[in-house]
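Chemist: quick check, what structure comes out for this input:
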Amino acid sequence: MTYSASDAEGHRAMALALRVGELLLGSGEATENVAGAMRRILESYGMRQVEADVNLSAITLSHVPTDGRPPATAERRVRRRQPDYDRLIAVHHLVGEVNAQDLPLGETVERLKEITRRVRVYPEWAVVTSSALISSSAAVLIGGGPTVAGAAFVATVLGDRAGAWLGRRGVAEFFQTAVAAMFGSVVAVLLIWQRVPVEASAAVVGAVVALLPGRPLVACVQDGIAGEYVTATARLTEVVFIVAAVIAGIGTTLTVAVRLGVPITVDSVPSAPLSLAPAQLLGALALSLTFAVALLVPPRHLLPGALGGGLIWLTFVSLTAHGVPALGATTIAAAVIGLLGTAYARRVRVPSAVFVIPSIGPLLPGSALYRGMLELSLDNVLAGALHLVEALSIAVGIGAGVILGAEILRAIRGRGLARRTRPAARRTRGY
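Modeler: All right, here's what the predicted structure looks like:
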């Protein structure tokens, strides 16, 4: 089957490739993987002179035939970016079948329609519950007891429902996230105000972890390392605004609480004990498991992601026990997950994000972010800024470590893969 941009079937093939790219990018796939999938589809239908330009909000395809027939350019906007790893896996499998079996174009189009219309792997209530359980698991991980875990659960559910209510009324996502973060800190403030004898601040940390943009951060670093600087910059801007919304929500609540005389101190902010005690291991495993459910990872792939959370925590604690600085230990632990998660993903033929992204949950810097905002609320500007920089450094370390692990595997086993996905990869020495 050989099509050209000048005929109707060529236009259908380009439309198909654009739709595939939109689904992959909207589900959080890296730019180079999106562009590669679109090119492979068009090459399967004989369209080889194709250029794909992918950024965070638009995908463009250009086909310039070498026989003098008219060229064509098509673009598709990416208006919604919601993680759905079940759909991501299905689209990847479809692209693989197109390459391997030379599926007719009409059949491929119908298969893609079935994927887009399929019922989500988990109902809405399960996704909301999993997000709340992320908060509860994070609260347990940093030393909070059952009361704090329950408070974090309630705060996250209330914040999620408030954000959904605002979303249905067209309020910008920035303010939805800020309101969700505000609910988490309000619950902690109420516990402190009522002098409940628990680690109340752990509820805030748990709620913050559920809101932190781990998935966009990893994709941002991956795009930057792959040389996709425009998309990497756009993703970084998205990450910055999400974090800014979280900071705004927490900061507003803490500032008001401090002005009203609620006895909030920096000393009350908990940090995750560097321990392999059952409570911490259970918290790490549960955090990654619930993170996977929130990302709509299919049930058959939940266990590897949960075990990855336990492994990354085990590696991090072991490294810090041997004197490795926290940032270095975070990066190395993330690299281990990137390496093993990518290797396992290749074995079972699914995107590596299905295992890697849930696994990084236990290391997300919720405590540092909350401590920084509390310092700022108490007018300790320098200390607050340092803690926020620490949180940012940890987040970047996670993203860089994950990609480092994947690149190590590529260097060892990916010679043929490199030619297919990075034909222009070579040393430039900065030129």
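
Chemist: every contact and neighbour count from this point should use C-alpha atoms.
Modeler: OK.

Chemist: helix or strand for the residue positioned nearest the centre of the chain, which one?
Modeler: Centroid-nearest residue in the chain: Arg215, 0.9 Å away (criterion: Cα atoms, centre = their mean). Take DSSP states H and E as the rule and Arg215 turns out to sit in helix 214-225.

Chemist: quick one: list the elements packing against that helix.
Modeler: helix 229-259, helix 353-359, helix 381-413 (3 or more Cα pairs under 8 Å, 6 or more residues apart in numbering; DSSP states H and E).

Chemist: hey, where'd the strands end up in the protein?
Modeler: Remark: strands assigned in the chain by DSSP state E are 50-54, 58-63, 72-77.

Chemist: relative to strand 72-77, how tilted is the second one?
Modeler: Yep, that's strand 58-63 we're talking about. In terms of direction (axes from the mean of the first three to the mean of the last three Cα atoms, to 10 degrees), strand 58-63 departs from strand 72-77 by 170 degrees.

Chemist: kindly report the same for the shortest one.
Modeler: What separates the directions of strand 50-54 and strand 72-77 is an angle of 20 degrees, with the same axes, to 10 degrees.

Chemist: just the residues contacting strand 50-54, thanks.
Modeler: If you take Cα atoms under 8 Å, 6 or more residues apart in numbering as the criterion, strand 50-54 is touched by 31, 34-35, 38-39, 42, 59-64, 231.

Chemist: tell me the spacing between Ala188 and Gly206.
Modeler: Relative to Gly206, Ala188 is positioned 11 Å away (Cα to Cα, to the nearest Å).

Chemist: ugh, wrong one, I meant Phe241
Modeler: 20 Å.

Chemist: try Leu376
Modeler: 20 Å.

Chemist: which of these two has more residues huddled nearby?
Modeler: Ranked by neighbour count (other Cα atoms under 10 Å), Leu376 and Gly206 place Gly206 first, with 34 against 20.

Chemist: quick one: which of the strands of the chain is nearest Ala100?
Modeler: Nearest of the strands of the chain to Ala100, taken as Cα to Cα: strand 50-54 at 19.7 Å.

Chemist: and that closest one with helix 229-259, angle?
Modeler: Taking the same axes, to 10 degrees, strand 50-54 and helix 229-259 form an angle of 10 degrees between their directions.

Chemist: buried ones in strand 50-54?
Modeler: For strand 50-54, a neighbour-count test (16 or more other Cα atoms under 10 Å) marks 50, 52-54 as buried.

Chemist: another for comparison:
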Amino acid sequence: MKIAMIGSGYVGLVSGACFADFGHEVVCVDKDESKIARLHANIMPIYEPGLDALVKTNVDAGRLSFSTNVTEAVKGCDAVFIAVGTPSRRGDGHADLSYVYAAAEELARAIDPRTVVVTKSTVPVGTGDEVERIIRETSPDLDFAVVSNPEFLREGAAIGDFKRPDRIVVGSDVEWARDVMRAVYRPLFLNESPLLFTSRRSSELIKYAANAFLATKITFINEMADLCEKLGANVQDVSRGIGLDNRIGSKFLHAGPGYGGSCFPKDTLALLKTAQDHETPVRVVEAVVQANDLRKRAMGRKIITALGGDVRGLKIGLLGLTFKPNTDDMRDAPSIAIVQTLLDAGAIVHAHDPEGMEEAAKILPEVIMADSAYSAAQDAHAVALITEWDAYRALDLKKLHAAMAGDVLVDLRNIYRPEDTAAAGFKYVSVGR
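Modeler: Okay, the predicted model is just below:
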């Protein structure tokens, strides 16, 4: 089949490369000429493990190409995916759909009859209706269908998630459009990946509901971690104990500094705004958003407390800046609020991240970037582990301690065992233990 992907960012590029790997003919489109030029040179605009090799393989095989011309790209396509950004809108927190609607207006004048327009971007309920209205207003006699097909890709594991999904959600009541989507996902369907057909509005809500529920699990275990510290319990034991209940499950029950990234913060906020607009408050999600925002700065104060409450003029080394491992994404990363809390208290912050320092430097210009974990720790009064990169899981603790001026290690991901850190000479602080 022939597929066009409008938007060559995280979702569009990963999805396009994976569709091409299935054997489809795919063109990824983007208005950013410099991005397309870099992709032609096999320079990825994002860090995602394995993506550069996957893109090169399919470009070399002639199945994947890149373009800045929407009109040419969509000609003869069976399906055109809209995979543009939907960031939180400044001022009110609603999802900014301007890029989605601009793509719809352009597609209205370019697509062939019987093309399926697929909203892959994360969009509020009812967006598909508006996309359909925009196209129909411009081309009233055109035979087309608008389908919702939300993505469920984890940054750092996106290729595996696309090729081995828990489910594929398709929102459409148009049978011929469903047939096109069955053909698009046929390689996965043959491997028994569940293909769930719903109404378009249900599909749009599934994405937001899923992310809100996962964000709730993260926030819940973080609050249990705080309670564990007060009661002398161990949050890791609590997490295992409740996670073994298959009604609850063990995933997303790891205490830490709070959630961040490109999805959970904006999607929970967009869900809140949608609910408020329809006078149906979602109190649980409201509490989750508030608790997560408060937690990030609380983790900064946790580091300050570990140093006796006064960090003015003290050097603190941070390990990990991105919101999670295996990405260079700094969007709403907990490290941002933690750094700001430390700077506000007068600390001097040095940091290291395996992939995120270039992006972090744009957001955190006062942080001094180090070329290794040990360099970040050099002469530091405390080291705080923020992101659980593999590179930090087996540090030489004695070497780390020897590099420091102090002896405080704050582990916000509970990577290390207290007895091991004590043996290396650290005063060790973790989360919920």
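
Chemist: give me the TM-score for this pair.
Modeler: Scored against TM-score structural alignment, normalised by the length of the first structure, the superposed chains reach a TM-score of 0.27; 180 aligned residues with a Cα RMSD of 6.5 Å.

Chemist: hmm, back to that, return the most buried member of the helices and strands packed on helix 214-225 of the first structure.
Modeler: Compared across those, helix 353-359 shows the largest average neighbour count, a mean of 28 (mean count of other Cα atoms under 10 Å).

Chemist: other SSEs contacting that one?
Modeler: Contacts defined by 3+ Cα pairs under 8 Å, 6+ apart place helix 353-359 of the first structure against helix 214-225, helix 278-294, helix 302-321, helix 326-348.

Chemist: distance to Lys113 of the first structure added to the ones you listed, as CSV?
Modeler: Shown next, in CSV, are these (distance: least, Cα to Cα, whole Å):
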stretch, distance to Lys113 of the first structure
helix 214-225, 26
helix 278-294, 24
helix 302-321, 26
helix 326-348, 24
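
Chemist: deepest of the ones you listed, which one?
Modeler: Mean neighbour counts for these (mean count of other Cα under 10 Å) peak at helix 278-294, with a mean of 25.

Chemist: okay, the helices and strands packed on helix 214-225 of the first structure in a markdown table with distance to Thr331 of the first structure next?
Modeler: Converted to a markdown table, these look like this (distance: least, Cα to Cα, whole Å):
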| stretch | distance to Thr331 of the first structure |
| --- | --- |
| helix 229-259 | 19 |
| helix 353-359 | 13 |
| helix 381-413 | 5 |
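
Chemist: and the nearest residue to Glu173 of the first structure once chain neighbours are set aside, how close does it get to Ile412 of the first structure?
Modeler: In this structure, Glu173 of the first structure finds its nearest non-sequential neighbour in Gly167, 7.0 Å apart by Cα to Cα, 6 or more residues apart in numbering. As for Gly167 of the first structure, its distance to Ile412 of the first structure is 46 Å (criterion: Cα to Cα).

Chemist: now do the same contact list for the closest residue to Val208 of the first structure other than its chain neighbours.
Modeler: Excluding the flanking residues, the one nearest Val208 of the first structure by Cα to Cα, 6+ apart is Gly366, at 5.6 Å. Neighbouring residues of Gly366 of the first structure by Cα under 8 Å, 6+ apart: 205-206, 208-209, 212, 391.

Chemist: tell me which two in those are the farthest apart.
Modeler: Gly206 and Ala391 (14.8 Å).

Chemist: helices along the stretch 151-300 of the second structure, start to end?
Modeler: Under the criterion DSSP state H, counting those that start in this stretch, the stretch 151-300 of the second structure contains helices at 158-163, 175-184, 186-190, 200-231, 235-243, 264-277, 283-306.

Chemist: and the ones you listed: which comes nearest Ala103 of the second structure?
Modeler: helix 200-231 (17.9 Å).

Chemist: next, the angle helix 264-277 makes with the closest one.
Modeler: Counting by the same axes, to 10 degrees, helix 200-231 of the second structure lies at 120 degrees to helix 264-277.

Chemist: which helices and strands sit right next to helix 200-231 of the second structure?
Modeler: Counting contacts by 3+ Cα pairs under 8 Å, 6+ apart, helix 200-231 of the second structure is packed against strand 144-148, strand 168-171, helix 235-243, helix 264-277, helix 283-306.

Chemist: want to try a markdown table for these, with distance to Glu106 of the second structure and mean neighbour count as columns?
Modeler: Converted to a markdown table, those look like this (distance: least, Cα to Cα, whole Å; neighbours: other Cα atoms under 10 Å):
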| stretch | distance to Glu106 of the second structure | mean neighbour count |
| --- | --- | --- |
| strand 144-148 | 14 | 25 |
| strand 168-171 | 22 | 23 |
| helix 235-243 | 47 | 16 |
| helix 264-277 | 25 | 21 |
| helix 283-306 | 35 | 18 |
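
Chemist: would JSON lines of these with distance to Thr127 of the second structure be doable?
Modeler: Output for these, formatted as JSON lines (distance: least, Cα to Cα, whole Å):
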{"stretch": "strand 144-148", "distance to Thr127 of the second structure": "9"}
{"stretch": "strand 168-171", "distance to Thr127 of the second structure": "12"}
{"stretch": "helix 235-243", "distance to Thr127 of the second structure": "36"}
{"stretch": "helix 264-277", "distance to Thr127 of the second structure": "12"}
{"stretch": "helix 283-306", "distance to Thr127 of the second structure": "21"}
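
Chemist: so which of these is nearest Asp420 of the second structure?
Modeler: It's helix 235-243; of those, that one is closest to Asp420 of the second structure (Cα to Cα) at 16.9 Å.

Chemist: elements contacting that closest one?
Modeler: The contact analysis (3+ Cα pairs under 8 Å, 6+ apart) places helix 235-243 of the second structure against helix 200-231.

Chemist: quick one: work out the angle between the helix it packs on and helix 235-243.
Modeler: Using the same axes, to 10 degrees, the inter-axis angle of helix 200-231 of the second structure relative to helix 235-243 is 140 degrees.
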